[in-house]
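>>> Predicted coordinates and the sequence they were generated for:
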Amino acid sequence: MVLVFGYIRPQKSELLVREYDQYKAVYCSLCRQLGKSYGMMARLTLSYDCTFYALMQFAVGTECPGFHAGRCVVNPLKKCAYCNVGEKELIAASALSVIMTYYKIKDDIADSHFFGKLRSFFLLPFAAHARKRAARDFPWMDAVVSRSIEKQNKTEQGDNPCIDACAEPTSEMLRQVFASIAGKPEDPESAEARILRQFGYYLGRWVYLIDAADDIGKDLRSASFNPFILKFQLSQSSTQEELDKVQNYANQVLNHTLSQLIAALNILDLNHFRPIIDNVVKKGLPEIQKEILFKKEKMHVGSL
C-alpha cells in the first residue's frame, strides 16, 4: 500500500525565489505543527506530500497566509520562515501525516524482512500514540486510510488483479482526502468538491503507479507483489528488452493519468499559490516520472 509517498514535490529550478521561499515556509510550518500536535518524534513523518495537502488547502481557501522569519525548531542556528495564519490547515495536514505513517509502519511489519520488521516495531509505539490523537480529532481521515489499506490487501491477494484494480484504493483514498478541502458538507456535490475529488483521484492513481514502477527492480529481487511484474510475468531472468517494454507501458499509463490530473487542475479555482501548485503538478511530477523511468540506471538482468 502506498502511503508515505515522497513523489509530490516541486521542480525547484522552475520556481521563482519568492515562490520557493513560500513553499519552504509551508513545509517548515508543517514541521513545527507536527511537533506541537504530536510531539518531537512526529516531525520524522514530515513529507512533501502532506506539505502539498496543506498548500492545496491554502490555495482553495479565502485567507492567504503571510509569513514571518523565525528559527528552525530542529536546528535553532538555522533561520526559516513560518506562516502567520493557517493553523487549521496545518493541523489537518499534520493529522494526515501521522495517520499515514502509522499504517505504513503496520504495513512494513507485515511485509518486511527481519531488520525491516525490527525497525518498524521500534517506531510503532510512537506512531500509534500520534495516530490515536489524530484519529480522535479526524475520525473520518483515519477511517478513509484504514479502509483503503484493507481494500488494497484484499485486491493484491485476489486472483490475478489488474493494474487498475490495484491503483484504485490509493486513488479512492486521495479522492476523499482532497474532497474534504472543499469544506462544504452541506453541498457535497458543489462544482468545487467534484473537481477536488477528480483531482485527488488521479493524483492517487499517479502516485500508486509511479511507486509501483519505481519498485520493479526491488520487488523482483524480493519476490514481492507488483502489478507491473504480474501483468508482464517478469522474473529475475527477464531480458532488458522485456524490462524496456514494461517501462514504456508504465510511461503511457502514467502520462494518461497525468493528463487527467492536469485537466482537473486547470478548471479548479485557486485563490492562492497557483504558480506553486502548477509547478508541482505540471513540472514536478513529470520530472520525477522521467527521472524514475528513464534517467535511473537501466536495470540489467544480472543486477536483479
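Yep, it's here.
>>> rest of the way, CA atoms for contacts and neighbours
Fine.
>>> Pro65: which element?
Taking DSSP states H and E as the definition, one finds Pro65 inside no helix or strand.
>>> which residue packs closest to it, ignoring adjacent ones?
Val85 (5.1 Å; Cα to Cα, 6 or more residues apart in numbering).
>>> Contact partners for the one you found?
Counting by Cα atoms under 8 Å, 6 or more residues apart in numbering, Val85 makes contact with 64-66.
>>> Pull out the buried residues from the top helix by length along the chain.
Ranked by number of residues, the top helix in the chain under DSSP state H is helix 240-266. Neighbour-count burial for helix 240-266 flags 243, 246-247, 250-251, 253-254, 257-258, 260-262, 264-265 (criterion: 16 or more other Cα atoms under 10 Å).
>>> Then stretch 211-230?
Under the neighbour-count criterion of 16+ other Cα under 10 Å, stretch 211-230 has 211-217, 219-220, 226-229 buried.
>>> any chance you could map the helices in this structure?
Ranges of helices within the chain are 17-38, 48-60, 87-111, 114-137, 139-156, 163-179, 191-214, 216-222, 227-232, 240-266, 274-278, 285-290, based on DSSP H.
>>> ok, and here's another one to check against it:
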Amino acid sequence: MLGYVKIDKGELKVREYEIYTGYYCGICKSIGKRYGQLPRMALSYDAAFLAVILASLSNKSDLPVQEHCIAHPLIKKKTIIRNTAVDYAADVMLLLAWYKLIDDANDEGKLYAKTTIRLLKKIYKKLQARYPKLCREMETYLSHLASLERERCSSIDMAAEAFSKIMELIFSEGIVTLYSQNPSGFDDPEKYNKTYSLMANIGYHMGKWIYMIDAADDIEENADTGAYNPLIYRFNYDENLETTAQFRERIESDLRFNLYHYLAILSDYIDSLDIKKNKGIIENVIYLGLNRKTEEIITRKDKDKQI
C-alpha cells in the first residue's frame, strides 16, 4: 500500500474522524510497543483503512483510550484504538516496507535501504515466523512483478496482476488471522467463507486501482529517471514527440475509464459486506476518498494536505 487510500476529511463526521485517526495512532502505538520506535517511520493511512475494515466485521465495540503521542509530547492526548485488526495492519505495513527496502537495495543500490535492512532484519524474522504463508506468497508475487518490470512489460493488466494478488492475500489472510479461530460476528461457516471471498475480491480490485493510480502519479518522475512505468510502455511515450503533460492528456480517457471501473467493482464488493461498525468511515474512503484521489492525480490538482 502506497499512501493513496485515504478519507475525504471534509465529508467525515467529527466522531468518525476521531475513530479513524484512533486506528491510525493505534497502529503507530502497536509498532512502537512491539518493535521499537524506528519502524514507525513506515506508518501509512492505508494501513488504517485495512484495520478499520477488518475490525468492522466484528461485533466487538471499539474501546478508545486517550494517550500522549511520542511524536507530539506537548500536544493534548490523542484517541488510541487497540485491537487485533490494528496489530495485523501494523504487521502488514512493516512487511510491505521491508520488501520495498529490499527492492530499493537490489535494484537501485540505495544506501539508506541497505542500512535500514540491517536494522530491521530481526523484526522481519519475527514477522516471517508469525505469518509464514503470507511472507512466502508475497515474495513469490513480488518476484514475478520484479521480473515483469525488468522486461519492461507493456501490459498494464499483467503488471498490475501481481500487486493485486498481494493485496488480495493481505485482505483475505486478515480474515484468517482475526476470525478463523475466534469467529466473532460470524453465524456459520458459510458466512465466514462468503466474507473471506468478499475480502479477497476487495483486496484484489483495490490493488488494481492502487497500482494504476501510482503509475499515473509517477509519470513525470519515471519519464525523467527511466524507471519502469507500465503506462509509459503501454501508450508508447516518446519524449522527442510529446511532453509528459501532452502524454497525460492523450491517455486521460483510458486512465479515467480503467480507474473508475476498478472503483465500481470495488464498491460492489464493499456493499455486499456485513459491516457492523464504522460503516461511515469505510463508505467515505471508498466513495469519496478514492474518487477524490483519482481526480486529483488524473488532473494533477494539488494533493490533499488535510491529513
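Happy to help now that I have it. Note that the structure is predicted; figures quoted are calculated from it, not measured.
>>> Can you give me the TM-score here?
Remark: TM-score between the superposed chains equals 0.89 [TM-score structural alignment, normalised by the length of structure 1]; 289 aligned residues with a Cα RMSD of 1.9 Å.
>>> on that earlier part again, out of the contacts of Val85 of structure 1, which end up buried?
Buried among the contacts of Val85 of structure 1 (16+ other Cα under 10 Å): 64-65.
>>> Nearest to Ala135 of structure 1 among the contacts of Val85 of structure 1?
Distance to Ala135 of structure 1 across the contacts of Val85 of structure 1 (Cα to Cα) is lowest for Pro65, with 26.3 Å.
>>> check contacts around Leu96 of structure 2.
By Cα under 8 Å, 6+ apart, the contact set of Leu96 of structure 2 is Met1.
>>> how far away is it from Tyr124 of structure 2?
10 Å (Cα to Cα, to the nearest Å).
>>> Also Cys135 of structure 2?
For Cys135 of structure 2 relative to Tyr124 of structure 2 (Cα to Cα), the value is 10 Å.
>>> same question, Tyr23 of structure 2
23 Å.
>>> So those two - more neighbours on which side?
Neighbour comparison, Tyr23 of structure 2 and Tyr124: the larger count goes to Tyr23, with 30 against 18 (by other Cα atoms under 10 Å).
>>> is it true that the more buried one touches Ala85?
No. Using Cα atoms under 8 Å, Tyr23 of structure 2 is not in contact with Ala85, being 9.2 Å away.
>>> what do these two both touch?
51-52.
>>> Can you tell me the number of residues neighbouring the counterpart of Tyr201 of structure 1 in structure 2?
Residue correspondence to structure 2 (TM-score structural alignment): Tyr201 of structure 1 is matched to Tyr204. Using other Cα under 10 Å, Tyr204 of structure 2 is surrounded by 27 other residues.
>>> Quick one: residues contacting Tyr204 of structure 2.
Counting by Cα under 8 Å, 6+ apart, Tyr204 of structure 2 makes contact with 164-168.
>>> Likewise for Ile163 of structure 1?
227-228, 231.
>>> related to what we said a few turns ago, export the helices of structure 1 as JSON lines, with columns for distance to Ala81 of structure 1.
JSON lines is the format used below for these (distance: least, Cα to Cα, whole Å):
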{"stretch": "helix 17-38", "distance to Ala81 of structure 1": "5"}
{"stretch": "helix 48-60", "distance to Ala81 of structure 1": "15"}
{"stretch": "helix 87-111", "distance to Ala81 of structure 1": "15"}
{"stretch": "helix 114-137", "distance to Ala81 of structure 1": "25"}
{"stretch": "helix 139-156", "distance to Ala81 of structure 1": "28"}
{"stretch": "helix 163-179", "distance to Ala81 of structure 1": "26"}
{"stretch": "helix 191-214", "distance to Ala81 of structure 1": "28"}
{"stretch": "helix 216-222", "distance to Ala81 of structure 1": "38"}
{"stretch": "helix 227-232", "distance to Ala81 of structure 1": "42"}
{"stretch": "helix 240-266", "distance to Ala81 of structure 1": "28"}
{"stretch": "helix 274-278", "distance to Ala81 of structure 1": "17"}
{"stretch": "helix 285-290", "distance to Ala81 of structure 1": "25"}
